[in-house]
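S.K.: sequence first, then the predicted structure:
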Amino acid sequence: MSKKEFILDQLAVCRNTDSWFKPLSKAIEGLTKEQASWKPNENSHTIAQIASHLLFYNERWFQRFGGEMTDDYPETNASTFKGLIDSSEGSWRELAADLDQSLEKWQQAIKQTSEEKLHSSIPGFPEEAVWWEVLSNLCTHNAYHIGQIIYIRKMQESWTIAEDWY
């Protein structure tokens, strides 16, 4: 399996293909704004905050992959968990759609990229790293937070055990 096929597989599993875990499309399917804004306690994030965090990092790395260096660094990692812009149902749907579109853009970009680029060093990165390694880590990051989303849904009882295949 080439690195390109490997990354495409990881992106598909994170976005919309059932595998060892449910993809983002299933994790957020049918969620209302109220459910996306719920948290079990003050020390936890909401699903919307997690989605905002994922969108931030997927978009940041997508820009970098396209050769665009950005100066809008977050003050802290915690500041990337912004949540909803406003409290409307449309705001949640827009955030969910933006995150899905971000992962779709990644799938399209990787389909169009060369194997050579995936093995190339990342320009301006503070340590030696190649694209396929960082993209694999980005997918692992997505998978981690998708698991959190499902766990939050289980706590709020908006996810049923019948939806799990394992």
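M.R.: That came in fine, so what should we check first?
S.K.: going forward, measure contacts and count neighbours with C-alpha atoms only.
M.R.: Fine.
S.K.: wasn't residue 138 part of a helix?
M.R.: Yes. Assessed by DSSP: H, G, I helix; E, B strand; the rest coil, residue 138 belongs to a helix.
S.K.: check contacts around it.
M.R.: residue 58 (CA atoms under 8 Å, 6 or more residues apart in numbering).
S.K.: just residue 102 next, same as before
M.R.: Residues in contact with residue 102, defined by CA under 8 Å, 6+ apart, are 55, 58, 59.
S.K.: which of the residues you listed lies closest to residue 118?
M.R.: residue 58 (16.4 Å; CA to CA).
S.K.: isn't that closest one right up against residue 101?
M.R.: No. Residue 58 is beyond contact range of residue 101, at 10.3 Å (criterion: CA atoms under 8 Å).
S.K.: those two: who's more crowded?
M.R.: Legend: neighbour count by other CA atoms under 10 Å for residue 58 and residue 101, higher for residue 58 (22 against 14).
S.K.: and the comparison structure, right after this:
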Amino acid sequence: MKGGDRHLFNQEDWYPPLKTPLEGLTVDQANWKPNGIAVNSIWVTASHLLFYKEQLLNKLEGKPITTTVQNNNETFTSNNDEKSWLEIQAKMEQVHRQLQNVIGKLT
């Protein structure tokens, strides 16, 4: 596992890293969904992933998992402003770095 945690966000392995497609994405691009198809936008998928990465980080650090989310559907959220999109991207990177540190200490 040592070193493998980097592949989750920064480096390509058997699947592409998450960081690359998020970089430089506009709000409109992040919210885009094809018409007539029931799919999630990149933004709501990123929000969903971030929610569960934060929960995993709390669990690994021995912190209580506190959330107001009632069900999985509530983790798929988005907004329509640049500041919020940049915050999601920055938070995703921050949480991933914290996960790398915690996982690195376990191995």
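M.R.: On my side now, so go ahead. Every value quoted in this text rests on a predicted model; they were computed, and no experiment measured them.
S.K.: before we move on, back to that, out of the contacts of residue 102 of the first structure, list just those in helices.
M.R.: Under the assignment DSSP state H, these contribute 55, 58, 59 to helices.
S.K.: what sits closest to the aligned partner of the first one in the second structure if chain neighbours are left out?
M.R.: Right, the one you point to is residue 55 of the first structure. By TM-score structural alignment, residue 55 of the first structure lines up with residue 50 in the second structure. Computed as CA to CA, 6 or more residues apart in numbering, the closest residue to residue 50 of the second structure that is not its neighbour in sequence is residue 92, at 5.9 Å.
S.K.: trace that neighbour over to the first structure, please.
M.R.: Under the alignment by TM-score structural alignment, residue 92 of the second structure pairs with residue 99 in the first structure.
S.K.: just checking, its match touches residue 57?
M.R.: No. In this structure residue 99 of the first structure lies outside contact range of residue 57 using CA under 8 Å: 10.3 Å.
S.K.: what residues does residue 139 of the first structure make contact with?
M.R.: 10, 11, 14.
S.K.: just the buried residues of the helix or strand where the second one lies, please?
M.R.: Remark: residue 11 of the first structure resides in helix 3-15, with elements defined by DSSP states H and E. Buried residues in helix 3-15 of the first structure, defined by neighbour count with 16 or more other CA atoms under 10 Å: 3, 4, 7, 8, 10, 11, 12, 13, 14, 15.
S.K.: redo those as TSV? Include distance to residue 111 of the first structure.
M.R.: Putting those into TSV (distance: CA to CA, whole Å) gives the following:
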residue	distance to residue 111 of the first structure
3	11
4	8
7	10
8	7
10	13
11	11
12	12
13	15
14	16
15	15
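S.K.: give the buried residues for the top helix by length along the second structure.
M.R.: Counting residues, the longest helix found in the second structure (DSSP H) is helix 82-106. Within helix 82-106 of the second structure, the residues scored as buried using 16+ other CA under 10 Å are 85-86, 88-89, 92-93, 95-100, 103.
S.K.: wait, doesn't residue 39 of the first structure sit right on residue 46?
M.R.: Yes. Contact status for residue 39 of the first structure versus residue 46: in contact at 5.0 Å, counting by CA under 8 Å.
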